[in-house]
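Student: give me a model of this one.
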Amino acid sequence: MKRKRVLIISHIFPPVGGSGVQRTLKFVKYLREFGWEPVVLTVGKTGYPLQDYSLLKEIPKDIKVIRVDEPSELSLSNLKENLTLLDGIVDDKIKLKKYFNLIKENKNQIRDLILPDYYLFWANNVLEHISTVLDSGSVEMIYSTSGPFSDHIIGYYLKMRWCKPWIMDLRDEWSNNPYNISDKKDNIFYQITVLIEERLLRTADKVLTTTPVTRQNYIDFFRLPEEKVHIITNGYDEEDFNSLNSNLTHNERFTVVHNGLFYLIRTPVTFLQAVHRLISKGLLEKEKIKLVFSWSENDKSWIEVAHKLELKDILETVGYLEHKESLEMANRADALLLIVGPGRKNKAVYPAKLFEYLRLRKPIIALSPNGGVVDNLIRDLECGINCDFDDTEAIEKYLYELYLQWSSSNIRVSTPLEEIKVYERKCLTKKLANVLDILAKEYQEENLSKTFLRFKIEELVEVNNISEAKKLINEYTRKYGFDAEIFSILGIISLSVKKIQEAENYFLMGINEDKNNPHINFNLGYLYELKGNVEKSLQHYQNVLKFSEDVEMNSEVESAIRLLTEIIKP
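Tutor: Next up, the predicted model:
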């Protein structure tokens, strides 16, 4: 059975590395098993700091991957062109002008001030060049994933251009993100962000989130229909664990591993303070504990904190590791540290690495808000303890319990593997395929209704009942907007009352929507024949033969071409 094709828009895709790459990579890896053929649109040359070339091996060899480079340099000359993308999304022109003025006044800070993020420049590059590598007929569906949020700018404009169903996948919340430092209601950057987000959410056909709290936040704040918003969590890929050693010996030192990034409010400070206090009280022997942190942009700052707390000798920072190496490191740990961060908003956050931690089946020390999604999951699966980020006493208590278990070689997690398998990447990809299938069916049914309504309009025009036809055109455009076929019908109505210039304008708007549409090309061919512009008439008639499968229309066009050719013969 022929697979349906979905365009996957994802800047973060191999060889770009980091935790955010896993979700998209695994969807691409497994979608074929559920009847969908992914076509990937991603970045080529990029300044993104994390690279993991080992992940390229997981992309099925014959998957089509389209790569568009980031602009080589950012100049003020192309800033206006990029900001035009926002002008086509944000309706509040007063606020938008205020934001644009702030950009102009702070030209040296464009990288930090551009919305939704710096990758808007890449998005603009994609939209400029996409027609040279892909056309609307190449895919049945559009899917975009963030971050960066500019991926959704591409998804929005392609949906508008191609009239295709679009799924908007939010790996993290956007304006409500707990790491958003500009979330005050009177902040113009926050206001513009919300306006962009709201327009895109309302335009998207389906919205994906990763946690139940995030889903409810989107439904409540943006008043989205419940059936529009779906949950697909992050997860783990069983194949990644097949080669890991399951018979590890007892570590000589109690080893706690944090396998991920620290940034903004997600820091190891309170955990390091708890370790320091246990050592100071004599409850934990310094020579018998080891802390391992993977790569972070600000490694030096955590080393400095460890130094002040007299923990520098027990802290090892290993730098950025390829995905397989990072799993091997975590697999050798006695306990795994999961830091989400403080604050109410973090109640909605599942860090991507949580599910790989679950599959490793080692005790998890989680630092996230009590009552949040991480706390609930860890309690349900009995795979560790969650402590509020700032509760150093609770962190101390559980860390000491684990240390005693390690000392007696009795450190383990008893969660049955069956309870974890719901987070396996293949199962999650099946959920995505189900959403794709549902949307494809809804879109097909809508297209049938749309086609039927358009057929009724065409019938009314044929019998010259223009007033009733216009009423149905108004109904059609309220539901579906203006498309190539409606512009064509409006042009025919104008032709019927001898408004030639008005008819030409409508036909040209239709061609702008769909240059390959044989009916509009036919109408333009006829119109230019009436106007005596033989060259343009022939051009559009030739397009009809190129794109039409209508034998009767093609026969009529061939006759017209012969007559016109005779006219222009010397």
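Student: going forward, measure contacts and count neighbours with C-alpha atoms only.
Tutor: Will do.
Student: for whatever helix or strand K104 lives in, buried residues please.
Tutor: Secondary-structure assignment from DSSP states H and E places K104 in helix 93-105. Across helix 93-105, burial judged by 16 or more other C-alpha atoms under 10 Å covers 95-96, 99, 103.
Student: give the contact list for E285.
Tutor: For E285, the contacting residues are I279, by C-alpha atoms under 8 Å, 6 or more residues apart in numbering.
Student: please give me the structure for this one as well, since I'd like to look at both together:
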Amino acid sequence: MPKKVLIISYYWPPAGGPGVQRWLKFVKYLPDFNVEPIVYIPENPNYPLLDESLLEEVSKDVTIIKQPINEPYKLAGLFSKKSSKAISKGIIPEQKKQSLTEKLLLFVRGNFFIPDARKGWVKPSVNFLSEYISKEHIETIITTGPPHSMHLIGLHLKTKLGVKWLADFRDPWTTIGYHKQLKLTSSSAKKHKALEKEVLNSADEIIVTSFTTKSEFEAITNKPVHVITNGYDYEPLEEFTMDSKFSLAHIGSLLSKRNPEVLWRVLRDLRNESDGFAKDFQLNLIGAVSEDVLRSMNRYGLDNCIKNIGYVSHQKAIKHQKQSQLLLLIEIDSDETKCIIPGKLFEYMVSNRPIIALGPKDSDVEAIIKETNTGNYFYYNSYSSLKSVILEHYKAFKNNELQVHAIGLQKYSRKALTKSLSNLI
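Tutor: Modelled structure (predicted):
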């Protein structure tokens, strides 16, 4: 008889974005390992991105239970719909460019909604789930964050019912990049730290997506910390034609600080130095892009080679990945982002296109790209090497020889990763 496990998540289809993919795929494959997933989600969430196509991937056999949630972002939208939606996506302008409204919203978000704006869902969820868990004889629960208020639901259920609790951190809590931008008072910062420590020391097992986060958490707790990265799934292959241009595609959000001016400078110089490159090159942006980043690109004269497509469904994003000549991955250049492994990296790796990645030194992304031979990783000061590699790729493109020779990808398949999860359950 399959073992029942209750998964508590804020994000679920039709929500879009990478945060949805992780548990959508785990739920898809858990029954193959004799685990019956039951998914608990909000009934009326305020998702910043929608992708209706993901609903098709939810099995009709999966039990999904819902409860209403009160969302403060809806109220914030009365003051500034644009600012509240951008902040909910994690797109935070540079401090010197923030409006008074944006500063106020960030202060309120960081200090009045601890750990996050979904904290109001904790108490009603605990009340509802306590009865449901007892009635359905569920022995194991999993919470996934962010939002990290989901872990507070797990904390209370663990204390009240003594169930086995696995806390899954798709991103860190207090060390994630945007945490410093929330204008926290010293008291609020201490509350965040205290809640993080309590969760880490109360859960039976901790799951993280990177080895850097594992090291960080092991300094806070003696509880077992397991790395289960994000991964790739076997997507049905639509017919597509490779871009005729020498295209460099970025899939996903480009936040204000994901702005490697060294890359824009390299592209400007290559276009200035070669009429052929200037004619052939195209920069495809698929996803939300910060105005700060667009202005930076324009300062380097790239505006006439940019194709700004905007947010698309996951299926269309996969198609863009496969038909682009090169794939671009950018992370903020800071110590806090060394642990961030974007979910799109794994889909990039199986797109059979070379990856150009930029980020901080000694990051987990750098290690994975080197391990799998799927591209090149550069730092924000790597002008010469970055220019040289892009030029090499361009020559290979002109000779119809642009390809990648990936190795060791199987362990990052969603099914292989779900097997590791089932062993913990």
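Student: what's the TM-score for these two chains?
Tutor: Laid over one another, the chains give 0.86 as their TM-score (TM-score structural alignment, normalised by the length of the second structure), with 396 aligned residues with a C-alpha RMSD of 2.5 Å.
Student: could the buried residues of helix 93-105 of the first structure go into CSV alongside distance to K353 of the first structure?
Tutor: What follows is the buried residues of helix 93-105 of the first structure, written out as CSV (distance: C-alpha to C-alpha, whole Å):
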residue, distance to K353 of the first structure
K95, 38
L96, 37
Y99, 36
I103, 36
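Student: what segments of the stretch 351-500 of the first structure are strands?
Tutor: Counting by DSSP state E, counting those that start in this stretch, the segments of the stretch 351-500 of the first structure that form strands are 364-367, 384-387.
Student: off-centre distance for the last one?
Tutor: If I follow you right, that is strand 384-387 of the first structure. Taking the mean of its C-alpha atoms, strand 384-387 of the first structure sits 30 Å from the chain's own mean (C-alpha atoms, centre = their mean, to the nearest Å).
Student: report the aligned residue range of the second structure for that strand.
Tutor: Mapped onto the second structure with TM-score structural alignment as the criterion, strand 384-387 of the first structure occupies residues 375-378.
Student: after superposition, how close is the matching stretch to the first structure?
Tutor: Taking mean C-alpha distance after the TM-score superposition for the first structure, the mean distance separating stretch 375-378 of the second structure from the aligned residues in the first structure is 0.5 Å.
Student: try stretch 316-323 of the second structure
Tutor: Counting by mean C-alpha distance after the TM-score superposition for the first structure, stretch 316-323 of the second structure comes out at 0.6 Å.
Student: now that stretch: buried residues?
Tutor: 317-323.
Student: just tell me the aligned range of that stretch in the first structure.
Tutor: Using TM-score structural alignment, the partner range for stretch 316-323 of the second structure is residues 325-332.
Student: before we move on, back to that, tell me the one of the buried residues of stretch 316-323 of the second structure nearest P260 of the second structure?
Tutor: Q321 (20.7 Å; C-alpha to C-alpha).
Student: report the distance from the helix or strand hosting the closest one to the chain centre.
Tutor: Q321 of the second structure is part of helix 314-323, with elements assigned from DSSP H and E. Offset of helix 314-323 of the second structure from its chain centre (C-alpha atoms, centre = their mean): 17 Å.
Student: that helix packs against which elements?
Tutor: With contacts taken as 3 or more C-alpha pairs under 8 Å, 6 or more residues apart in numbering; DSSP states H and E, helix 314-323 of the second structure sits against strand 246-251.
Student: show residues contacting the strand it packs on.
Tutor: Judged by C-alpha under 8 Å, 6+ apart, the contacts made with strand 246-251 of the second structure from elsewhere in the structure are 280-287, 317, 320-321, 324-329, 344, 394, 397.
Student: pretty sure K257 of the second structure sits against T337.
Tutor: No. The pair K257 of the second structure and T337 does not pass the contact test of C-alpha atoms under 8 Å, sitting 11.1 Å apart.
Student: who's more crowded, the two?
Tutor: Ranked by neighbour count (other C-alpha atoms under 10 Å), K257 of the second structure and T337 place T337 first, with 23 against 19.
Student: what does that one align to in the first structure?
Tutor: Under the alignment (TM-score structural alignment), T337 of the second structure pairs with N346 of the first structure.
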